[in-house]
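Asks: Just the structure for this:
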Amino acid sequence: MRKRSVGINVRVSVTEKRKMTLMAKRCGLSLSEYLRQRALGYEPGGHPPKEVFDVLDKLDEIAEGCTPATGAEIGTCADRLRDLLIGGN
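Replies: Here you go, the predicted model:
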C-alpha cells in the first residue's frame, strides 16, 4: 500500500462537491481516489449496478446446467460481457 502523507486542500462550492461526490460514487471510488485519478489524467469509468453482475452470475449458473459445449459458449459470452463492463480487454 502506498503511503500518502501530503494533503492538498481545494475550495469548492457545495454544488461542485455534490457533483464530484456523485461522479465518484458512480465509478465506485472514494471522492479522494476519484479526484486523484482525474488530476493525474485518468478518466475513471462508470461502475455498473450490482444487478448487472447478478444477471451475469445467473448466466454462469445456467451454463453449468447445459451440455459442456453450450455451457462453455455461454460462459465465454458472460466473461466477455464482464470484461466490457469493468474495462477489460
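Asks: can we go C-alpha only for contacts and neighbour counts from here?
Replies: OK.
Asks: can you tell me how far the residue of the chain most remote from its centre sits from residue 32?
Replies: Residue farthest from the centre of the chain, counting by CA atoms, centre = their mean, is residue 67 at 31.8 Å. Taking CA to CA, to the nearest Å as the measure, residue 67 and residue 32 are separated by 47 Å.
Asks: Let's see this one next, to set against the first:
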Amino acid sequence: MKEEKVRIKARLTEEENQKLEHNSALCGLSQSEYVRQLCRGIRPKPKPPEVFWQMMSELYQIHSALRECGKYEPSAFGICTEIEQLVLDLQEVI
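Replies: Presented below is the predicted three-dimensional model:
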C-alpha cells in the first residue's frame, strides 16, 4: 500500500540551511530523505570516501588469493579468517 506524502514547510536560518545541505550531501541523501530518516529515529551516516571502497576491493582480492593458496598451505586459511573479521569490523564502523 502506497503511503500518501504530506508536504511540510519549515523556515531555517541561513546557517541551519547550510548545515542541512552539508549534512545531507555528506550522506549522499537528498535533504528530504535526510529529514525523513531523522524523523524515523535513524541517524544517517556519512558515505565512506572512495579510498575506503578501493581498500575493501583490495582486501577482497587478497582474501581470494589466500583462499587459493590455502589448498597448498593450510595456514593461509587463518589469515583469511583475520581478513574476514577485519572486513566485518570496518563495515560496522562505516
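Asks: on that earlier part again, give me every residue that touches the residue farthest from the centre of structure 1.
Replies: Shown in contact with residue 67 of structure 1 (CA atoms under 8 Å, 6 or more residues apart in numbering): no residues.
Asks: quick one: it and residue 73 of structure 1, what's the gap?
Replies: Counting by CA to CA - residue 67 of structure 1 and residue 73 of structure 1 are separated by 10 Å.
Asks: Could you do residue 18 of structure 1 as well?
Replies: Residue 18 of structure 1 is 43 Å from residue 73 of structure 1, by CA to CA.
Asks: likewise residue 61 of structure 1?
Replies: Distance from residue 61 of structure 1 to residue 73 of structure 1, by CA to CA: 13 Å.
Asks: swap in residue 82 of structure 1?
Replies: 14 Å.
Asks: Ok, residue 8 of structure 1 next?
Replies: Between residue 8 of structure 1 and residue 73 of structure 1 the computed distance is 50 Å (CA to CA).
Asks: Next, the residues that contact stretch 25-39 of structure 1 from outside, please.
Replies: 20-21, 24, 43-47.
Asks: please redo it, this time with the cut-off set to 10 Å
Replies: Contacts with stretch 25-39 of structure 1, where a contact means CA atoms under 10 Å, 6 or more residues apart in numbering, come from 17, 19-24, 41-49.
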